[in-house]
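S.K.: Here's my sequence, what's the structure:
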Amino acid sequence: MLNRLTDALNFHGDALALRSQRQQLLASNIANVDTPNYQARELDFKTALRDATAQPGAGAAGRGAMLATSSRGHITAGPALASTAGLAGDRFLYARPAQTNLDGNTVDMDRERASFADNAVKYEASLRFINGNVRTMLDAIKGQS
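M.R.: The predicted structure follows:
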């Protein structure tokens, strides 16, 4: 019984960490919209979550890989992204440009804004699932007293 509860929390915890990582990646793309030759990045969320939940002990601790930039002038994703990059492994992909730009930048602001908003909603849903699981456990504990 306890394993089922911790498995559910671990799943949602991994999903939350990946959603946070994707949000930072999207923010990095938006921040680099005017950077020449910047290649927009994306996270294969479905595959990264499947891999994270399949690996025993792949929780938030012990993740240390860093997301590489394609040029020294690019804005980095920051230390929070670096701490969770190991969860996604090599699931960072280059986004396909909708149209070519003279400066070589592949950031599509419409796509990035839509992805950012969609990911924010899904991040909030993951928080609500975790909150609901914790409330259910607390209610079960209180009910047995």
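S.K.: make it CA atoms for all contacts and neighbour counts henceforth
M.R.: Noted.
S.K.: Number of residues surrounding residue 88?
M.R.: Residue 88: 24 surrounding residues under other C-alpha atoms under 10 Å.
S.K.: To compare against the first, here's the next sequence to fold:
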Amino acid sequence: MAISFEKAFGIYPQSLQIRAQRAELIAGNIANADTPGYKAKGMDFKAALEQASSKQQTGMTRTNEKHFDVRMELNNGVGFRVPDQADTGDGNSVDVQVERNLYLENSMQYQASLQFLNGSIKGLRKAITGGQ
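M.R.: Predicted structure coming up:
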């Protein structure tokens, strides 16, 4: 009997990929905190995850190694964040404290997704080896 890894792992691989993209986005905001005119970017995680799950359910597969893997293009959901603070005069909308908190929250959620995925892998390994 064949094991469907997409069913076994669920949405966790896509969740990890989106969390990694979100971490890069937040890190970019922090890095540009002193750049005049820089606008903080944010990601709608729910929309990106829904997009990823809908692409997963379409059953699209790569039939040739030269084809683009469209399931990996998760750039939708990225936009500019509405600033919580008044303009400081240089046009920069990054609030470093908010960005650090978002980065920490995203990191914890990434770790949780990773633990769920590891649990799924351990369960599959146990099923394959018979619990040895």
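S.K.: what sits against the residue most central in space within structure 2?
M.R.: Geometric centre of structure 2, nearest residue: residue 18, 1.3 Å, by C-alpha atoms, centre = their mean. Counting by C-alpha atoms under 8 Å, 6 or more residues apart in numbering, residue 18 of structure 2 makes contact with 45, 48-49, 74.
S.K.: Strands - which of these land there?
M.R.: Judged by DSSP state E, these include no members of strands.
S.K.: Take these and keep only those in helices.
M.R.: 45, 48-49 (DSSP state H).
S.K.: Helix or strand next in line after the helix or strand the residue nearest to the centre of structure 2 falls within, which one?
M.R.: Assigned by DSSP states H and E, residue 18 of structure 2 belongs to helix 12-31. Scanning forward in sequence from helix 12-31 of structure 2 by DSSP H and E, the next helix or strand is strand 41-43.
S.K.: Quick check: that following strand compared with structure 1, mean distance?
M.R.: Here the mean offset of strand 41-43 of structure 2 against structure 1 after fitting is 0.4 Å, by mean C-alpha distance after the TM-score superposition for structure 1.
S.K.: Please, where are all the helices along structure 1?
M.R.: Along structure 1, counting by DSSP H, helices occupy 2-31, 45-54, 79-88, 109-144.
S.K.: Pull the distance from stretch 32-42 of structure 2 to the chain's centre.
M.R.: 21 Å (C-alpha atoms, centre = their mean, to the nearest Å).
S.K.: Which residues are in contact with the residue in structure 2 that residue 119 of structure 1 lines up against?
M.R.: Alignment note: residue 119 of structure 1 maps to residue 106 in structure 2; criterion TM-score structural alignment. When the contact criterion is C-alpha under 8 Å, 6+ apart, the partners of residue 106 of structure 2 are 19, 22-23.
S.K.: Give me the buried subset of those.
M.R.: For the contacts of residue 106 of structure 2, a burial check counting by 16 or more other C-alpha atoms under 10 Å picks out 19, 22-23.
S.K.: Let me know whether residue 40 of structure 2 touches residue 29 as I believe.
M.R.: Yes: counting by C-alpha atoms under 8 Å, residue 40 of structure 2 touches residue 29, with 5.6 Å between them.
S.K.: between these two, what contacts are shared?
M.R.: Each of residue 94 lies in contact with both residue 40 of structure 2 and residue 29 under the rule C-alpha under 8 Å, 6+ apart.
S.K.: distance of the residue nearest to the centre of structure 2 from residue 4 of structure 2?
M.R.: 22 Å (C-alpha to C-alpha, to the nearest Å).
S.K.: Please apply the same query to residue 109 of structure 2.
M.R.: Computed as C-alpha to C-alpha, the residue 109 of structure 2 to residue 4 of structure 2 distance reads 25 Å.
S.K.: out of those two, which sits in the busier spot?
M.R.: Under the criterion of other C-alpha under 10 Å, the comparison of residue 109 of structure 2 against residue 4 puts residue 109 first, with 15 against 9.
S.K.: mind checking how far that one is from residue 36 of structure 2?
M.R.: The value you get for residue 109 of structure 2 to residue 36 of structure 2, if C-alpha to C-alpha is used, is 31 Å.
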